[in-house]
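Novice: Sequence and computational prediction follow.
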Amino acid sequence: MTPFFIADRNRKYTNFTAKIITILISIITIIGLITYRIKETNETTKPQPEVVNPAMVAVTALGRIEPEGEVIQVFPPASTESARIQQLWVKQGDWVKAGQALAMLDNYPRRLAAVKTAQEDVKVAQAQLMQVQAGAKQGDLQAQQAEIARLVAELQNAQVEESRYRSLYAQGAISASQYDRQRLQMQAAQRQVNQARASFNSLAEVRPVDVQLYQAQIRQARAKVVQAQAELDLSVVRSPRSGQILKVHTFPGEMVGSQGILNLGNTTQMVVVAEIYETDIHKVRFGQIATITSPSLSQPLSGTISQLGLEISKPNVSDINSSTNIDTRVMEVRIRLNPESSRIVAAMTNLNVDVSIGLEQ
């Protein structure tokens, strides 16, 4: 073969091969496009899985720490207006029992004097009753008896004279007027004797009405003692219950103000008062576990819900970092801290805390 023929044949073979390759590439490309379209269509028509939002696992709220039974502000009785403290027998941190004397007001000495005066009035009334029951003095009775004896003697003389004058009048020796004058003297003597005897009986008699009068006076005097003692007791301020003195507001010499004399609380058991938003109230139940945190605490506290509030109100605990609507309303829920957590915050009454109440999944 000539070289020209061989070159021409090689050129035709090369062109044929290129065409085959081009056709194969086109077929592969078409198959790829078809496969992509089918896959895309399947993915488009495939149902998408439902997106489920994760359920809330906790209710959060703001709260404050306080002793169980709340903090009590101890005031003097309402009847002791404008009272000043004369003596204070406790200090901050002291433990007191129910009924223990805490302070004495400055009106105590005056009221103590009133009690003593009333007691003396009772003694006077009792002495007067004894005097009435004993009757008249023996000397007075003897003097009255002597007076009666003298008057009886005069009466006897008058009777003798009346008898003599009557005989003379019968004989016509004297006039009727003379006899009448003597008879009247005898009658006057008789009246004097009768009056003296009545006076003696009055002195010797103990009348029930007099006894009743002085008995009533004794009862009245004793009632005044009870009243004076009650007013005296109001001058001593006593603890309404057992607890610890949290803070003293009024010291000796100072007038009791709007904060009272002192604050008292049972810090042996502390609680957290959590303010639950009204939209979350239905999620809260008795016995749920709560976790309490605060920057002031070195570790989280733990407790359980022990009491649910009965009314909705405005919050008392505010979050300075929150832009919560001022119309927010909450319900107070009390969380009883466990013993260890209670011990940690025994000296942190009114500390603001963050509360997280765990919910069932």
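Specialist: Great, that's in hand. Just so you know, these numbers come straight off a predicted model, no measurement behind them.
Novice: Please count neighbours and contacts with C-alpha atoms only from this point.
Specialist: Noted.
Novice: mind listing the helices for the protein?
Specialist: Using DSSP state H, the helices of the chain run over 3-45, 108-134, 138-171, 176-204, 208-233, 339-344.
Novice: The fifth one vs helix 108-134, what angle?
Specialist: Think helix 208-233. 170 degrees (axes from the mean of the first three to the mean of the last three Cα atoms, to 10 degrees).
Novice: What are the buried residues along helix 208-233?
Specialist: By 16 or more other Cα atoms under 10 Å, the buried positions in helix 208-233 come out as 211, 214-215, 217-218, 221-222, 224-225, 228-229, 231-233.
Novice: what helices or strands is it leaning on?
Specialist: In terms of contacts (3 or more Cα pairs under 8 Å, 6 or more residues apart in numbering; DSSP states H and E), helix 208-233 is packed against helix 108-134.
Novice: List the buried residues for the helix it packs on?
Specialist: Burial within helix 108-134, assessed by neighbour count using 16+ other Cα under 10 Å, is assigned to 108, 111-112, 114-115, 118-119, 121-122, 125-126, 128-129, 132-133.
Novice: Please name every helix or strand in contact with it.
Specialist: Counting contacts by 3+ Cα pairs under 8 Å, 6+ apart, helix 108-134 is packed against helix 208-233.
Novice: so how far is the helix it packs on from its chain's centroid?
Specialist: Distance of helix 208-233 from its chain centroid, counting by Cα atoms, centre = their mean, to the nearest Å, is 32 Å.
Novice: Tell me if I'm right that residue 342 and residue 272 touch.
Specialist: No. The pair formed by residue 342 and residue 272 falls short of the contact definition of Cα atoms under 8 Å, at 9.7 Å.
Novice: between the two, who's got more neighbours?
Specialist: Counted by other Cα atoms under 10 Å, residue 342 and residue 272 do not tie: residue 272 has more neighbours, with 33 against 24.
Novice: So the more buried one is in contact with residue 335, correct?
Specialist: Yes. Between residue 272 and residue 335 there is a contact under Cα under 8 Å: 5.0 Å.
Novice: mind checking how far residue 124 is from residue 88?
Specialist: Going from residue 124 to residue 88 by Cα to Cα, to the nearest Å gives 37 Å.
Novice: Same check on residue 284?
Specialist: Residue 284 sits 45 Å away from residue 88, taking Cα to Cα as the criterion.
Novice: what about versus this one:
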Amino acid sequence: MANPDRSQSADLPLTDNGLEAPAPEGIKQTQPRRPVLGLVPLVLASMFVGGVIGLYFQPPALRAFFETTGLTPGAGTDTPIAVALAKVSTQEEVAVVSEGDIVALGRILPAGDVIRIATPFGASDARIHALTVAVGDTVAQGDLLAILDNRPDLESGVEIAAATVKVREATLMQSRETVRASREEAAANLERAEVTAKQAQTELARATSLLDRGVTTRADFDEVVARATEAARDVERNRATLSRYNTLSGSVQADIAVAEANLEAARVDLRRAERDLERSVVRAPQNGTVLDINVQVGERPDTDGILNLGNIGQMTVEAEVYQTLIGRVSIGDPVTVTAAALDGVLNGTVQAIGLEIGRQSITSDDPAANTDARVVDVIVKLDPDSSDRAKRYTNLETIVRIDTARSE
């Protein structure tokens, strides 16, 4: 028997109402495939352009990502990628930017470097009593820079030593005057003894005549002889005493020698006190300009010294060239120096090349920068015009480009 529902539906007209009939259960309905493969080149091109733009311009989001992760652009290669020349911070990143050129980090310094003026030896506990110069003053060798508070005590030492010298001079004068007086006294005693001896001889001659005539006794004659003999001995004794003073014998010379030695010792003490007085002042060791003052009146100078002094009449640049490139640098190579703070380019030539390989000292604040690079110092002498423009920028960090093409 036929199904009444099937026969009834067969008689109904077929009309399209825009709705798809639901698929029977157990059968998956398939969708038409769209052309996706055509978008792949466009996506790859967009990613490439975006990566190049991001590395070149480094937008804030990308820079924040690098700072957070500690990564640097191109750190996995030998040559940095999209790092501006002015931001090169380590000697490993210094590159040969063109054939014959070497780029290095440097700093501007006065000729002969910056001198930190310290207190004199032995004045480490002294404080600053007065400063006689200011920043920018030009000084000559030996000029007074500062006065320390130990000066009153040292001045007292000089006064005491000078007074001692005067005492010793008076003592020597007294010794010499004593010798002179003793000499005169000895001469007077000799003269008196000679007169007495002459009188004794006269009495002896008369007594002898009286004894021969029997007028005097033997006892009286012997007494006259004794007086004459004693007078003669007095003459010899006083003559010897006078001779000792005239020839400055050992004992007399010793008195004067002691006085002279005491005087010389006092003069030495005075000279030492005068030298010690220099510990109360600070003087310029060479000609130069005061670049900075590190202490104020009443302070005790520390390891930074009292002030910084430099000869800004001739400025130089100290460049740190990476050890693998130093062999290409020669004396006389032309150099150009640039920095953001400079108005234009500074020009100069290589004046000296260091003889020792040391550790890099010019670095940036990049935490990923290598601070243990091995470098050689190269001193660049700036020409007069560049030196005059650079004299206000001591210790300014610069980019130094050395043209080594002529030396190759």
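Specialist: Now that the structure is in, tell me what you want to look at. Computed from a predicted structure; not experimentally measured.
Novice: what do we get in structure 1 for residue 302 of structure 2?
Specialist: Counting by TM-score structural alignment, residue 302 of structure 2 corresponds to residue 257 in structure 1.
Novice: Excluding chain neighbours, what is closest to that match?
Specialist: Using Cα to Cα, 6 or more residues apart in numbering and skipping residues adjacent in sequence, the residue nearest residue 257 of structure 1 is residue 250, 7.6 Å away.
Novice: For that neighbour, grab the count of nearby residues.
Specialist: Using other Cα under 10 Å, residue 250 of structure 1 is surrounded by 18 other residues.
Novice: from memory it sits against residue 85, does it?
Specialist: Yes. Using Cα under 8 Å, residue 250 of structure 1 is in contact with residue 85, at 7.3 Å.
Novice: shared neighbours of the two, which are they?
Specialist: Common contact partners of residue 250 of structure 1 and residue 85 (Cα atoms under 8 Å, 6 or more residues apart in numbering): residue 256.
Novice: how far away is the counterpart of residue 355 of structure 2 in structure 1 from residue 258 of structure 1?
Specialist: Applying TM-score structural alignment, one finds that residue 355 of structure 2 aligns to residue 310 in structure 1. Counting by Cα to Cα, the separation of residue 310 of structure 1 from residue 258 of structure 1 is 28 Å.
Novice: now do residue 295 of structure 1
Specialist: According to Cα to Cα, residue 295 of structure 1 and residue 258 of structure 1 sit 32 Å apart.
Novice: what's the answer for residue 75 of structure 1, then?
Specialist: Separation of residue 75 of structure 1 from residue 258 of structure 1 (Cα to Cα): 9 Å.
Novice: who's more crowded, these two?
Specialist: Comparing residue 75 of structure 1 with residue 258 by other Cα under 10 Å, the one with more neighbours is residue 75, at 18 against 9.
Novice: Run a quick neighbour tally on the closest residue in space to residue 57 of structure 1 that isn't next to it in sequence.
Specialist: In this structure, residue 57 of structure 1 finds its nearest non-sequential neighbour in residue 359, 5.2 Å apart by Cα to Cα, 6+ apart. Number of residues near residue 359 of structure 1 (other Cα under 10 Å) recorded here: 16.
Novice: Show the contacting residues for residue 359 of structure 1.
Specialist: Counted by Cα under 8 Å, 6+ apart, residue 359 of structure 1 has contacts 56-59, 283-284, 288.
Novice: Next one: it from residue 56 of structure 1, what distance?
Specialist: As for residue 359 of structure 1, its distance to residue 56 of structure 1 is 8 Å (criterion: Cα to Cα).
Novice: Alignment lookup: residue 319 of structure 1 to structure 2.
Specialist: Taking TM-score structural alignment, the alignment pairs residue 319 of structure 1 with residue 364 from structure 2.
Novice: Can you point out the buried residues in stretch 320-340 of structure 1?
Specialist: Across stretch 320-340 of structure 1, burial judged by 16+ other Cα under 10 Å covers 330-337.
Novice: hang on, the earlier thing: which of the contacts of residue 359 of structure 1 count as buried?
Specialist: Buried by 16+ other Cα under 10 Å: 58-59, 284, out of those.
Novice: Go through these and name the one nearest residue 151 of structure 1.
Specialist: Residue 151 of structure 1 lies nearest to residue 284 out of these, by Cα to Cα, at 104.7 Å.
Novice: Name the nearest residue to the alignment partner in structure 2 of that closest one, sequence neighbours excluded.
Specialist: Aligned by TM-score structural alignment, residue 284 of structure 1 pairs with residue 329 of structure 2. For residue 329 of structure 2, ignoring the flanking residues on the chain, the nearest one in space by Cα to Cα, 6+ apart is residue 404 at 6.0 Å.
Novice: Can you give me every residue that contacts residue 335 of structure 2?
Specialist: Applying Cα under 8 Å, 6+ apart, we find residue 335 of structure 2 in contact with 347-350, 380, 400-403.
Novice: ok, these vs residue 113 of structure 2, which is closest?
Specialist: Of all those, residue 113 of structure 2 sits closest to residue 380, with 12.2 Å by Cα to Cα.
Novice: My guess is the closest one contacts residue 320. True?
Specialist: No. Using Cα under 8 Å, residue 380 of structure 2 makes no contact with residue 320, being 10.8 Å away.
Novice: Please name the spatially closest residue to residue 118 of structure 2 (chain neighbours excluded).
Specialist: Using Cα to Cα, 6+ apart and skipping the chain neighbours, the partner closest in space to residue 118 of structure 2 is residue 305 (4.4 Å).
Novice: if I look at the one you found, how far off is residue 279 of structure 2?
Specialist: Computed with Cα to Cα, the distance linking residue 305 of structure 2 and residue 279 of structure 2 is 15 Å.
Novice: ditto for residue 352 of structure 2
Specialist: Distance from residue 352 of structure 2 to residue 279 of structure 2, counting by Cα to Cα: 36 Å.
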